[in-house]
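> For reference, the sequence and a predicted model appear below.
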Amino acid sequence: MSSEKLFAILIACLCLTNELALSEAVKYCYSDDEHPYLQAGTKTAYEVEHGIIKNTTVPNCKPMQIWMLIRHGTRNPGKEEIKNMKHNLPELQQKIIKNHEQYRKGSLCKKDLEKLRTWKLDANLDKHKHKHLTAQGKKDLSSLGARFKDYFPELLQSYPLDSSRRKYKFRSTDIERTIVSMDSFINGLFGNATVNNTEVVPTSKDTLLQLYKICKSWLDQVSNSSDKNEVDKLLNGSLFSEIIGNVSQRLGFSHRLSFDDVLIMYTACSFENAWHIDERSPWCAAFTKGEKEIFEYEEDLYCYYYSSYGQILSSVVGCPPLQDMFNHFTKLENGDSNEEPQGIFYFAHSTTLQLLLTTMEIAKDSVPLKASNYETMRNRKWRTSRLAPFAANLAAVFYKCDSSNKVRLYLNEKPLHYEGCEAGVCDWEYLKKKIGFKAFNCNTNICTK
């Protein structure tokens, strides 16, 4: 056989291989994926991550008080994100459809392309309501309240008509999304009962839930830290460069899309999946599971150096809620149950919760997160999708027992895996030895220096 014939056969085989590869790629439809990757850092829908508490009984113990720190529910994006979604997405939508249908470029399947064609930006999305709670956000919190009433009927009964009996304490930051979250949670607990002991504290005076907003030393440390460059290193490195190239090709563009265009598509994917938990955003079809995991890591990296172990002062700024919890539990330990509420509920933000988790040394990795160690940190503990999705919450229940008192810890309605505790049940004396020094010596004077 001549060399020319061999060359022709080789070319034919290569073409066939490429066609088969393209065919296999086209066979995948995000719309048909029964197990899509829905973890999106702090923009993860609560329905994706929360558990169901099946047993609240602790042998020979009686629950005396539940203490909860709760992040607001699903919200709208920020003002700039809304602006970019409105300006960029419709134009990208039309170009992607044209790439596939007119130029025969791109590899979205027909079903994903059709869903993108019929996509419309949420009519309720308004820059004047940036970061406001959404309808799903209200549902997140009302459902959460209803479930906790079922979990702990001994503690969470009907709201007392006698307003002098302060059975429950509710406090929120002075932000629309946390105030509405508090109201929705109360509605889930007690229906339409009028609750007259809610408290909303202005940010400038909120040393319990928003100390990080007014602590100059911590703010200076965050803004001056060289470690924040880790996020820039990741964004400007080979991983994101490859994502931009892959997404551009997948959507049929002959040129590389800008990072801003790729980011706004990912933003739409994340928020729309959280807004409509029974649907899937067509923008998610632009990304593979692996690419979404890298976006997730980028936010974990940011949070690690903003509100967690990457900052030395994080455990100091995060200690006021822990101090509050320990002060309440200490009063119960000392027999002051008549003066203590049965339920204490605080409504705040992702940063508040992350700082508290850091103070408690929850989800602490033995190796710091870096731009360079993504592959080796795939199984990291610090994962904001699991720790701080929308409506994330830490619940601590104090039990008075025949022998040693107990505290049961839940994170997002799952028993918290905490060192020295079994299935989230800790001896109160053990907790005092483990983290009591942080709670009882919560010195925030550094914030005023």
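Now that the structure is in, tell me what you want to look at. Numbering: from 1, shown residues only.
> okay, CA-based contacts and neighbour counts for the rest of this
Fine.
> got the residue ranges for the strands in the stretch 201-350 of the chain?
All strands of the stretch 201-350 of the chain, identified by DSSP state E, counting those that start in this stretch, fall at 343-348.
> which stretches of it form helices?
Under the criterion DSSP state H, counting those that start in this stretch, the stretch 201-350 of the chain contains helices at 211-214, 216-224, 229-235, 238-250, 259-275, 289-307, 314-317, 319-333, 350-359.
> Could you list every helix and strand that the first one packs against?
If I follow you right, that is helix 211-214. helix 216-224 (3 or more CA pairs under 8 Å, 6 or more residues apart in numbering; DSSP states H and E).
> quick check: angle from the helix it packs on to helix 289-307?
On the basis of axes from the mean of the first three to the mean of the last three CA atoms, to 10 degrees, helix 216-224 is oriented at 140 degrees to helix 289-307.
> tell me which strands and helices helix 216-224 is in contact with?
helix 211-214.
> The helix it packs on: which residues count as buried?
Of all the residues in helix 211-214, those buried under the rule 16 or more other CA atoms under 10 Å are 211, 212, 213, 214.
> okay if I get those as JSON lines plus distance to residue 363?
What follows is the buried residues of helix 211-214, written out as JSON lines (distance: CA to CA, whole Å):
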{"residue": "211", "distance to residue 363": "22"}
{"residue": "212", "distance to residue 363": "20"}
{"residue": "213", "distance to residue 363": "23"}
{"residue": "214", "distance to residue 363": "26"}
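> Residue 407: which of the helices of the stretch 201-350 of the chain is closest?
helix 319-333 (8.9 Å; CA to CA).
> What are the buried residues along that closest one?
319, 320, 321, 322, 323, 324, 325, 326, 328, 329, 332, 333.
> Give me the residue at the spatial middle of the chain.
Geometric centre of the chain, nearest residue: residue 389, 2.1 Å, by CA atoms, centre = their mean.
> show me the contacts for that residue.
Counting by CA atoms under 8 Å, 6 or more residues apart in numbering, residue 389 touches 41, 42, 43, 44, 45, 46, 49, 350.
> distance of it from residue 433?
30 Å (CA to CA, to the nearest Å).
> now swap in residue 211 and tell me
In terms of CA to CA, residue 211 sits 25 Å off from residue 433.
> go on, residue 159?
36 Å.
> Comparing the two, which residue is more hemmed in?
residue 159 (19 against 11; other CA atoms under 10 Å).
> Just to check, that one is in contact with residue 188?
No. Contact criterion CA atoms under 8 Å: residue 159 and residue 188 do not qualify, at 11.6 Å.
> Put this next to the first one:
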Amino acid sequence: MKTILLMLIIIIEIFECKIQQDYLCISDQDDQMIELKSNEHCGSKTSYLTARYDRKLLLERDWHLNNQQCKPIYLYFLGRHSIRFPGLKEIIKQERLMPKYAKIISKNGTKLSNGIRHDLHYWTLMYDQTDQYHVTLSGKYETQTIAKIFYRYFPKLLNVDRIDVSVSRKIRTRETAWAFLRTLYDIQTPNSNKHTLKWDNKLNKMVSRHKIVESDLLMIHERCKKFGSPKEGKSAKYKELFHSLSFDKMRNDFSQRNGIKNEENFTIEHMYLLKSLCCYEQAIYQQSPWCSLFKPYERFAFNYLDDIKSYTDAYGYGINRKMACVLIADLRRKLIMARDDPHSINTTLYFGHDHLMYRLFSYLNLFEQFPHFKYDRNGQICLPINREWDSSTITPFGTNFVAILYDCDEDDDQKKLLTLVNENVVEIPGCTNGFCPLDEFLNYYEHLENDCKIEDICRLPES
């Protein structure tokens, strides 16, 4: 009996050690903190350039851009819109609650620096309800940077005269497309007086003549709602974590540390709203006094909470996974057209939303590894430190999936396909690697011509 108890104790100790190595237990003890990823990570509200800076493998390191045997002949770009302002409901909450908390914390938050207390004392919301969902100036700048990056990779393909552009019906995708196109026009139209008002008016007319089409393809994540199957929402795991004792303890520690009194009725929902405002201001203005109120593990915990929701949206429902087949079917048709007609368009640019990217990544079995949280022996929740599904790096503002068709002379006119996510080479089903013969891809997805109808998919039972 003693031997069995001893073995159980050893097993428990091993398990506890494993948790300490691979998991972060929510605690107020700073000495348990580990080196987390960039403190600027904010889930899907992270800026693309922040995520790009933290990625170690970029296309320039993975792929030889000056490959003499293979020439890029077609580019398929599917991107999320860039940095935007919050939606109307969230702006109304911020207008109602944030001025109150700014005054309380600036007055009572004794552990804050004088600079942060000063910034909170004079803080005002720099946008209003008329800005809802519009792309910010920082978003337009970031889109311009992304356009320049891909133009540097594929200058011959991003010729504005041979590009098709489609957006969703949401204004933020149209404004992102506009910024992307305007950058390409700016690069390709030589003019010594580009910064004059006359040049701006001329450029605006040129871009406005470029046909930007609204496509239902980019709103497939909403199509099933017509059939009474929203297939979105907060999972049981999300609710378990959000309403856990560990999260309530985190809220209490936060409120005590920042001088929020009990009578203020400070809830975990309010703490989440403060964190969301921190993320928006950080993405929009590159800084926010609200971010200084959070310890790294608190932001880490909220990021993981958001990832539960997005991962469930992607992998939790069979219908959500299946509906992304329309994107791959569309890609397949575009690749066949580019292969058979060398005079067709050089590039397809699509601008959509994060929910669209979730479904696409799920359909392609990308970033599938996502460990669930655990409990230690004291009932404390412990969150996994490393996971593939991390929206801060895979679905930030401006995230993109790109497929490039190559003509390789060395293989008797063999066409090959390169697939990328955020400039990193990825291997997708139907290809033996990230750079595979086109026929492999076309043959693998040939069934989609008959088996990919949204109306039929939306009527399927949940799985």
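Cool, got the structure. Predicted, not measured: the structure shown is a model, and the values here were computed from it.
> What would you report as the TM-score here?
The TM-score (TM-score structural alignment, normalised by the length of structure 1) is 0.79; 394 aligned residues with a CA RMSD of 3.0 Å.
> coming back round to it: the helices of the stretch 201-350 of structure 1: which one's closest to residue 35 of structure 1?
Of the helices of the stretch 201-350 of structure 1, nearest to residue 35 of structure 1 by CA to CA is helix 289-307, at 10.3 Å.
> Can you give me the buried ones in the closest one?
For helix 289-307 of structure 1, a neighbour-count test (16+ other CA under 10 Å) marks 291-307 as buried.
> What strand or helix carries the aligned partner of the residue nearest to the centre of structure 1 in structure 2?
Counting by TM-score structural alignment, residue 389 of structure 1 lines up with residue 396 in structure 2. In this assignment (DSSP states H and E), residue 396 of structure 2 forms part of neither any helix nor any strand.
> Distance of residue 396 of structure 2 relative to residue 374 of structure 2?
Computed as CA to CA, the residue 396 of structure 2 to residue 374 of structure 2 distance reads 26 Å.
> now do residue 4 of structure 2
For residue 4 of structure 2, the distance to residue 374 of structure 2 equals 25 Å [CA to CA].
> These two: which is more packed in?
Neighbour count, other CA under 10 Å: between residue 4 of structure 2 and residue 374, residue 374 has more, with 16 against 9.
> Might you report the residue contacts of that one?
Here residue 374 of structure 2 is in contact with 381, 382, 383 (CA under 8 Å, 6+ apart).
> Tell me the spacing between the residue lying closest to the second one once chain neighbours are set aside and residue 6 of structure 2.
Excluding the flanking residues, the one nearest residue 382 of structure 2 by CA to CA, 6 or more residues apart in numbering is residue 25, at 3.8 Å. As defined by CA to CA, residue 25 of structure 2 lies at a distance of 25 Å from residue 6 of structure 2.
> Among the two, which residue is more densely surrounded?
residue 25 (24 against 11).
> Map that one onto structure 1.
Checking TM-score structural alignment: residue 25 of structure 2 goes with nothing.
> Run a quick check on residue 25 of structure 2 versus residue 301, I expect a contact.
No. Assessed by CA under 8 Å, residue 25 of structure 2 is found out of contact with residue 301, at 9.6 Å.
> Identify the contacts common to these two.
residue 383.
> Counting neighbours, what do you get for the residue in structure 2 that residue 88 of structure 1 lines up against?
Under the alignment (TM-score structural alignment), residue 88 of structure 1 maps onto residue 97 of structure 2. Applying other CA under 10 Å, we find 13 residues neighbouring residue 97 of structure 2.
> buried residues in the helix or strand containing residue 97 of structure 2?
Assigned by DSSP H and E, residue 97 of structure 2 belongs to helix 88-108. Within helix 88-108 of structure 2, the residues scored as buried using 16+ other CA under 10 Å are 90-91, 94, 98-99, 101-108.
> same check, this time on stretch 248-264 of structure 2
Quick answer for stretch 248-264 of structure 2 (16+ other CA under 10 Å): 249, 250, 251, 252, 254, 255, 257, 258, 259, 260.
> ok, the last one - contacts?
Okay, so that is residue 260 of structure 2. 101, 104, 105, 108, 109, 266.
> Tell me the counterpart of the fourth one in structure 1.
Under the alignment (TM-score structural alignment), residue 108 of structure 2 pairs with residue 99 in structure 1.
> Also the last one?
Residue correspondence, TM-score structural alignment: residue 266 of structure 2 in this structure matches residue 257 in structure 1.
> Am I right that its match is in contact with residue 249?
No. Applying CA under 8 Å, one finds residue 257 of structure 1 not in contact with residue 249, separated by 9.2 Å.
> residues shared between the contacts of these two?
Common neighbours of residue 257 of structure 1 and residue 249 (CA under 8 Å, 6+ apart) do not exist.
> could you measure the residue nearest to residue 382 of structure 2 against residue 391 of structure 2, distance?
The gap separating residue 25 of structure 2 from residue 391 of structure 2 is 20 Å, by CA to CA.
> swap in residue 349 of structure 2?
Taking CA to CA, one finds residue 349 of structure 2 at 22 Å from residue 391 of structure 2.
> out of these two, which sits in the busier spot?
residue 391 (27 against 20).
> didn't the more buried one look like it was pressed against residue 48?
No. Between residue 391 of structure 2 and residue 48 there is no contact under CA under 8 Å: 11.1 Å.
> that older thread, and whatever helix or strand comes next after the helix holding residue 97 of structure 2, which residues are buried?
Next along the chain after helix 88-108 of structure 2, taking DSSP H and E as the criterion, comes helix 114-121. Under the neighbour-count criterion of 16+ other CA under 10 Å, helix 114-121 of structure 2 has 116, 117, 120, 121 buried.
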